[in-house]
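S.K.: coords please:
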Amino acid sequence: MSDTNLDQLVEPSPKPARAKRGLEIRRTPEFVAGGLPTVSLLPRELKAAARSRSIQRAFAAGVVVAVILAGGATAGAMAIASAAQSRLDASNAASQQLLSQLSRFQDVQMLQQSIRLGEAAVMVGSSTEIDWQAQIDAVEALMPSGWTVTSIQGDSASPVLDYSQGTSPLDVPSVASVQMAITTSDISSVGPWLRKLRGIPAYGDATASVISDDTTGYTIQLTLHLTPKALVNAGKAAK
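M.R.: As a prediction, the model looks like this:
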């Protein structure tokens, strides 16, 4: 016996496949579209009432929200008004305190006012005051030796009356004038002396007339017009 036959004897031959009988049925999942139809049996009046209640509930909710918002706005406005009133009260209290403190110094304020009025009166009263001594000293310092002053007169403005000015356009504005009578035995130096008088700070203009006298020699009548520099308060007025 050959090897092939031995193998066939040892290993059984495979069984033939069985033929399937009948039809093959495949199961697929069922799908129903739409479900079961439903029908509302409620009357139309009940449906309308239900919708009306829904609308009423929505309206009531809106009213509640509006009331809440209005209440919040009112509370905020009241808070702002209260804060403003508090600030106003504090300001009024501070003003009252300041007025109370100022009333304590009323006497001092009245004294200060009196002092200011007095100073103003002094300024007005001295606004036309002339430093006569300084002007006379300046004239005498320029006189030649041997001259003697026999009389002096002054004329000036007052706080209520201006000093009369000259009518010539060439006249220098003046605030006062001084008249001096001077005796001398020699009048040859009158001209040079008049020119020297121009160096006086308050010099406006000067005129002199000579009168002959057999007893004393000559009498010189000097009229010297003074500018505002002759005022006592000339320095303060310049400032």
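
S.K.: From here on, just use CA atoms for contacts and neighbour counts.
M.R.: OK.

S.K.: all helices in this protein, in order from the N-terminus.
M.R.: Remark: helices assigned in the chain by DSSP state H are 3-10, 44-104, 106-126, 132-141, 190-196, 234-238.

S.K.: To Thr219, which of those lies closest?
M.R.: helix 190-196 (11.1 Å; CA to CA).

S.K.: Please compute how far that closest one lies from its chain's middle.
M.R.: For helix 190-196, the separation from the chain centroid amounts to 61 Å (computed by CA atoms, centre = their mean, to the nearest Å).

S.K.: what's in contact with that helix?
M.R.: The set of residues external to helix 190-196 that reach it, using CA atoms under 8 Å, 6 or more residues apart in numbering, is Leu142, Met143, Pro144, Ala206, Thr207, Ala208.

S.K.: Any buried residues in that helix, and which?
M.R.: Applying a neighbour-count criterion of 16 or more other CA atoms under 10 Å, one finds Val190, Leu194 buried in helix 190-196.

S.K.: Please apply the same query to stretch 218-225.
M.R.: Buried residues in stretch 218-225, defined by neighbour count with 16+ other CA under 10 Å: Tyr218, Thr219, Ile220, Gln221, Leu222, Thr223, Leu224, His225.

S.K.: To check against the first, give me the structure of this:
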Amino acid sequence: MSTPKPRALVIGGEPRVDLLPPEVRASQRGRSTRRMLTYAVIAVAVVTATVVGGASFVAAQAQTDLISAQAETGSILAQQKRFIEVKKVQDDVAVVQAGQQVGASTEIQWTDYLEKVQGTLPSGVAIQSVTIESSTPLAVFAQSTVPLQGPRVATITFEVTSPVLPQLPAWLAALAALPGFADATPDAVTLDRTTNQYTAKITMHVNSSAFDDRFAGKGK
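M.R.: So this is what the prediction gives:
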């Protein structure tokens, strides 16, 4: 068995003797713990107050923005009420313009058109009567069932007199230069022995190029 070594003797060392009772040391440690807990509670309270304050600020800002938007909306509605009569007049004008476009969509200025027809007459040929049948906005004009005949929107039937028969083919050729001309054919040709005048009935068809379109583009 080994003999324990004797402890070294420290000469001149600082004496260290704890004369405080254990209860005092425990009280000191308790105060330190309570102090740390107090600091923690204070820190949590500060963070909570900051978060609540930030949320309150955001909510207050949102409420301010809402009130501002509501005020702006009320102002816009008030301005709209002031111009409601103007809007009604504009709507009425738009309806009238639409009615004009529909009502005049099949309109042909027949006075001007017949003057152009008159200008194509050869010398000695005179128009005795004119009959016009044209389309309307409410009814589709009857189309030909004969092959190779184009679409038409009106039919003009002329009764003309001519001193010589060859004048009629020349006039039919001149009619082809009119706007909206579709086709023209002689229906019957007779000779009056008393006057030596030929009487012919000419049927001329007119297409949509003859429309006046005087209200086209209005209201756009």
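
S.K.: circling back to that earlier point, out of the buried residues of stretch 218-225 of structure 1, which one sits closest to Glu119 of structure 1?
M.R.: Out of the buried residues of stretch 218-225 of structure 1, the member with the shortest distance to Glu119 of structure 1 (by CA to CA) is His225, at 29.2 Å.

S.K.: Alignment lookup: that closest one to structure 2.
M.R.: His225 of structure 1 maps onto His205 in structure 2, with residues paired by TM-score structural alignment.

S.K.: Tell me the spacing between its match and Val140 of structure 2.
M.R.: 15 Å (CA to CA, to the nearest Å).

S.K.: I'd guessed the match of His225 of structure 1 sits against Phe158; true?
M.R.: No. Here His205 of structure 2 does not reach Phe158: they are 11.2 Å apart, not a contact under CA atoms under 8 Å.

S.K.: Count residues in the vicinity of Ser189 of structure 1, would you?
M.R.: Neighbour count of Ser189 of structure 1, defined by other CA atoms under 10 Å: 10.

S.K.: quick one: it from Ile152 of structure 1, how far?
M.R.: Look at Ser189 of structure 1 and Ile152 of structure 1: by CA to CA, they are 21 Å apart.

S.K.: show me the contacts for the nearest residue to Lys229 of structure 1 once chain neighbours are set aside.
M.R.: Nearest residue to Lys229 of structure 1 in three dimensions, chain neighbours excluded: Ala202, at 4.9 Å (CA to CA, 6 or more residues apart in numbering). Contact analysis of Ala202 of structure 1 by CA under 8 Å, 6+ apart lists Gln135, Leu226, Thr227, Pro228, Lys229, Ala230.

S.K.: which of those map to contacts in structure 2?
M.R.: Among the contacts of Ala202 of structure 1, the ones whose aligned partners also touch in structure 2 (both residues aligned by TM-score structural alignment, their matches' CA atoms under 8 Å) are Leu226, Thr227, Pro228, Lys229, Ala230.

S.K.: and which of those residues is nearest to Ala58 of structure 1?
M.R.: Pro228 (97.2 Å).

S.K.: count of residues packed around the closest residue to that closest one other than its chain neighbours?
M.R.: With sequence-adjacent residues excluded and distances taken as CA to CA, 6+ apart, Pro228 of structure 1 is closest to Val175, at 5.8 Å. A total of 25 residues lie near Val175 of structure 1 under the criterion other CA under 10 Å.

S.K.: Matching Val175 of structure 1 against structure 2, which residue comes up?
M.R.: Aligned by TM-score structural alignment, Val175 of structure 1 pairs with Val153 of structure 2.

S.K.: looking at it, its match is touching Pro137, isn't it?
M.R.: No. If you go by CA under 8 Å, Val153 of structure 2 and Pro137 don't touch, sitting 11.0 Å apart.

S.K.: Can you tell me what the residue nearest to Lys229 of structure 1 aligns to in structure 2?
M.R.: Checking TM-score structural alignment: Ala202 of structure 1 goes with Gly180.

S.K.: cool, Ser189 of structure 1 as well?
M.R.: In structure 2, the residue paired with Ser189 of structure 1 is Gln167, using TM-score structural alignment.

S.K.: Go ahead and confirm its match touches Ala126.
M.R.: No. Checked against CA under 8 Å, the pair Gln167 of structure 2 and Ala126 is beyond contact range at 10.9 Å.

S.K.: what residues do these two have in common as contacts?
M.R.: Counting by CA under 8 Å, 6+ apart, nothing touches both Gln167 of structure 2 and Ala126.

S.K.: separation between Phe141 of structure 2 and Tyr113 of structure 2?
M.R.: According to CA to CA, Phe141 of structure 2 and Tyr113 of structure 2 sit 19 Å apart.

S.K.: just checking, what's the longest strand in structure 2?
M.R.: Counting by DSSP state E, the longest strand found in structure 2 is strand 181-192.

S.K.: Tell me what angle that one forms with helix 167-175.
M.R.: Here the directions of strand 181-192 of structure 2 and helix 167-175 differ by 160 degrees (axes from the mean of the first three to the mean of the last three CA atoms, to 10 degrees).

S.K.: Run through the neighbouring helices and strands of strand 181-192 of structure 2.
M.R.: Packing partners of strand 181-192 of structure 2 (3 or more CA pairs under 8 Å, 6 or more residues apart in numbering; DSSP states H and E): helix 167-175, strand 197-206.

S.K.: Aligned against structure 2, show me the partner of Gln85 of structure 1.
M.R.: Using TM-score structural alignment, the equivalent of Gln85 of structure 1 in structure 2 is Gln63.

S.K.: Measure how buried its match is and give me the count.
M.R.: Count around Gln63 of structure 2 with other CA under 10 Å applied: 12.

S.K.: Same question for the one 4 residues further on.
M.R.: By other CA under 10 Å, the residues close to Ile67 of structure 2 number 12.
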